[in-house]
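> Sequence and computational prediction follow.
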Amino acid sequence: MTEAATIPLRSPARARLLWLVVVLAALLLLGALSVAIGTRQVGLDDILAGLRGEVGTIAQAAVSARIPRTVLAVLAGASLGLSGALMQGVTRNPLADPGILGVNTGAALAVVVAVAWFQISAAQSFIWVAILGAGATAVFVYAIGSLGRGGATPLKLALAGTATSIALYSLVVAVMLTRGDIAGGLQAWQIGGVGGATFARMGPVLPFLAAGLLLAMASARKLNSLALGDEMAAGLGERVALARAMAALSAILLCGATTAVCGPIGFVGLIVPHLCRLLVGVDHRWLLPFSALTGAALLVASDVAGRIIARPAELDVGIVTAFIGAPFFIWIVRRQRVRDL
């Protein structure tokens, strides 16, 4: 029996509202910790001055640098959590995640090739290239996973995505080895992180994230219909191919744009939807916004943890999410059982 079948479709409205308050409060608290915690200790006066844009002291400058970093972590976490929920809804696959399905790596390879071979340097170009790479990889993995008897089962998609991700990562390394002059910067970006964020750097990606968010919210009811099966959805008047394409495009926009600015960050899209289903059920009208908020909270928490664990240095957020996500992935596989996938 799948996870979707064991969780009731509706949770009491009061419980959902309570969890909404809890998640929002946690996100606000984590945002405050992100601004306050770092290599340099800062006081409340420094935080308030930094929020006003003052940079007269080193502590105030540190706060001013942490604010855009926190905002980027919120945007990236929300986008990855939302894209994971969309991918799981589109494929009806509990293992779907931008990292596991290879979408992140496809976006990363496209960016690396664009930089190394075509000398692309404009931020807008990075975003388009990453989105195209993510889209092409998603189509390829789904096509491979659909071969043979049974169509695109969760296990076949996970195996196809993992194999594709390994192959694409090998190509990323091969390309970087031929360009020692840019390998250092690309290697740091390849880990996945939010350090060095600026509002100017985030500006070009915002329209893509906004478009992905709008498409995602418009897909919520359609994903509820798809969860009943393609035949039932069609019987209810849903245009199945269009519904799937809209939700998939939203996930690709969110994942590709986030990868362009942060690098490939894995497992957020796997962990968050499962956690949110436990809180609010499988109704995508609630699941999608909760996945966005919880993904934002998870990535901010991972960024703060990376600063604390390796102090005075830092662990990039992509490393922290990998430490969290790998055991979670194993737990899901054991819980679902391979024969049920």
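Arrived safely.

> use CA for all of it now, contacts and neighbours both
Noted.

> What's the separation between the residue nearest in space to the middle of the chain and residue 227?
Centroid check for the chain by C-alpha atoms, centre = their mean gives residue 80 as the closest residue, at 1.6 Å. Using C-alpha to C-alpha, to the nearest Å, residue 80 is found at 21 Å from residue 227.

> Equivalent analysis for residue 118, please.
Remark: distance between residue 118 and residue 227 (C-alpha to C-alpha) = 42 Å.

> which of the two has more neighbours?
Legend: neighbour count by other C-alpha atoms under 10 Å for residue 118 and residue 227, higher for residue 227 (19 against 10).

> thinking that one is in contact with residue 91, fair?
No: using C-alpha atoms under 8 Å, residue 227 is not in contact with residue 91, being 9.3 Å away.

> what about the residue nearest to the centre of the chain, helix or strand, and which?
Using DSSP states H and E, residue 80 maps to helix 58-91.

> okay, now the one to match up with it:
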Amino acid sequence: MMRAERPHRFAGFAILLGLLVLTVGLSLTVGARAVPWDEVWAGLLGQIDSIGAAAVAVRVPRTALAVLAGGALGLAGAVMQGISRNPLADPGILGVNAGAALFVVIGIAWFDISGAQNFLWLGIAGAGLTAVFVYLVGATGQGGATPLKLTLAGTATSVAVSAFIIAVVLPRNDIAGSVQSWQVGGVGGARFDTLLPAVPFAVVGLLLSLASARVLNALALGEELATGLGQSVALGRLMAAAGAVVLCGTATALCGPIGFVGLVVPHLCRMIAGVDYKLVLPLSTLAGASMLGLSDVLGRVVARPNELDVGIVTAFVGAPFFIWTVRNNRMRGL
């Protein structure tokens, strides 16, 4: 049986890897202006003699940001669903993205903090504290941290934090426009000087999350059985949660709070690879990068010559999927 499944799983990796390559190609060529491949190569080589090549030079960091943020959110969503055994776990639904955004906005509005490195630390701190808060609220009462209680606690926290962000920004006309645009979630205007400082954070989050695959597989069988199998449940959960928090904070600091990527992607990957997190986690990284990249391309096409921010596009895709998941899972754990 295992031998029969392996070609299917390898095919899943190949398909998602090919989809990611296609996504990168579309992101470089499609936009308000279509760019032929000869000008794409010129733009990649740093030549900006033509309008098309100059457009490609601008799209390269934008594409890199979409791939990095999408992969981070997809992987973080898979880890969160594994930790909580909650099919509705997602950085947006659990309020983690909103918490990261709150810390960044407070840093800008109250402390005049600037610089990509500082925003990354603020985003990670906000994501971590919000995740702890939501878990503590969801764990109170009878039954502990059930999927329903975590989802309700995260949704309520997200709404409250979003309202507080508005209260912080409203008196500051000098930053209101840029912050409100950032809150929608987008990858436009990306630059390598702001993207490169995020790479070490993303790598740390990636390694912590991938290293937690064995613990997540054990947790899927139940905490008691996981402990009986020799897994350190508390340490494994802490490591997995740390990886997810770093990834969420990094993506939010760069792009603003983007929802539903971490919800949709892990479910699709489990259809390909089953429930083995050693496969689900890397597949979620590839699929998340592709989903955000394709959403960015779609946002450029549907509103030409203007653009829809990628956060709006993912909401259109993710909201119906969220409703479908609720109806089909009826709030059961994974």
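Everything's here; your move. It should be emphasised that the depicted structure is a prediction, and the values quoted were computed from it without experimental measurement.

> Report the contact partners of the residue nearest to the centre of the first structure.
When contacts are counted by C-alpha atoms under 8 Å, 6 or more residues apart in numbering, residue 80 of the first structure touches 98, 254, 255, 258, 268, 269, 292, 295.

> Around the aligned residue in the first structure for residue 110 of the second structure, count how many other residues there are.
Counting by TM-score structural alignment, residue 110 of the second structure lines up with residue 117 in the first structure. Residue 117 of the first structure: 11 surrounding residues under other C-alpha under 10 Å.

> residues in the second structure aligned with the helix holding residue 80 of the first structure?
Taken onto the second structure by TM-score structural alignment, helix 58-91 of the first structure occupies residues 51-84 there.

> Please report the distance of the residue nearest to the centre of the first structure from residue 167 of the first structure.
The value you get for residue 80 of the first structure to residue 167 of the first structure, if C-alpha to C-alpha is used, is 22 Å.

> and what of residue 33 of the first structure?
38 Å.

> again with residue 228 of the first structure
To residue 167 of the first structure, residue 228 of the first structure is 34 Å away according to C-alpha to C-alpha.

> Residue 216 of the first structure contacts residue 253, correct?
No: taking contacts as C-alpha under 8 Å, residue 216 of the first structure lies outside contact range of residue 253: 10.1 Å.

> Alignment lookup: residue 208 of the first structure to the second structure.
Taking TM-score structural alignment, the alignment pairs residue 208 of the first structure with residue 201 from the second structure.

> Residue 192 of the first structure too?
That one, residue 192 of the first structure, aligns with residue 185 by TM-score structural alignment.

> Residue 285 of the first structure too?
Taking TM-score structural alignment, the alignment pairs residue 285 of the first structure with residue 278 from the second structure.

> Was I right to think its match contacts residue 213?
Yes: here residue 278 of the second structure lies in contact with residue 213, judged by C-alpha under 8 Å, at a distance of 5.2 Å.

> higher neighbour count, the two?
residue 213 (22 against 16).

> tell me the contacts of whatever residue of the first structure lines up with the more buried one?
Matched across to the first structure, residue 213 of the second structure falls on residue 220, judged by TM-score structural alignment. When the contact criterion is C-alpha under 8 Å, 6+ apart, the partners of residue 220 of the first structure are 283, 284, 285, 288.
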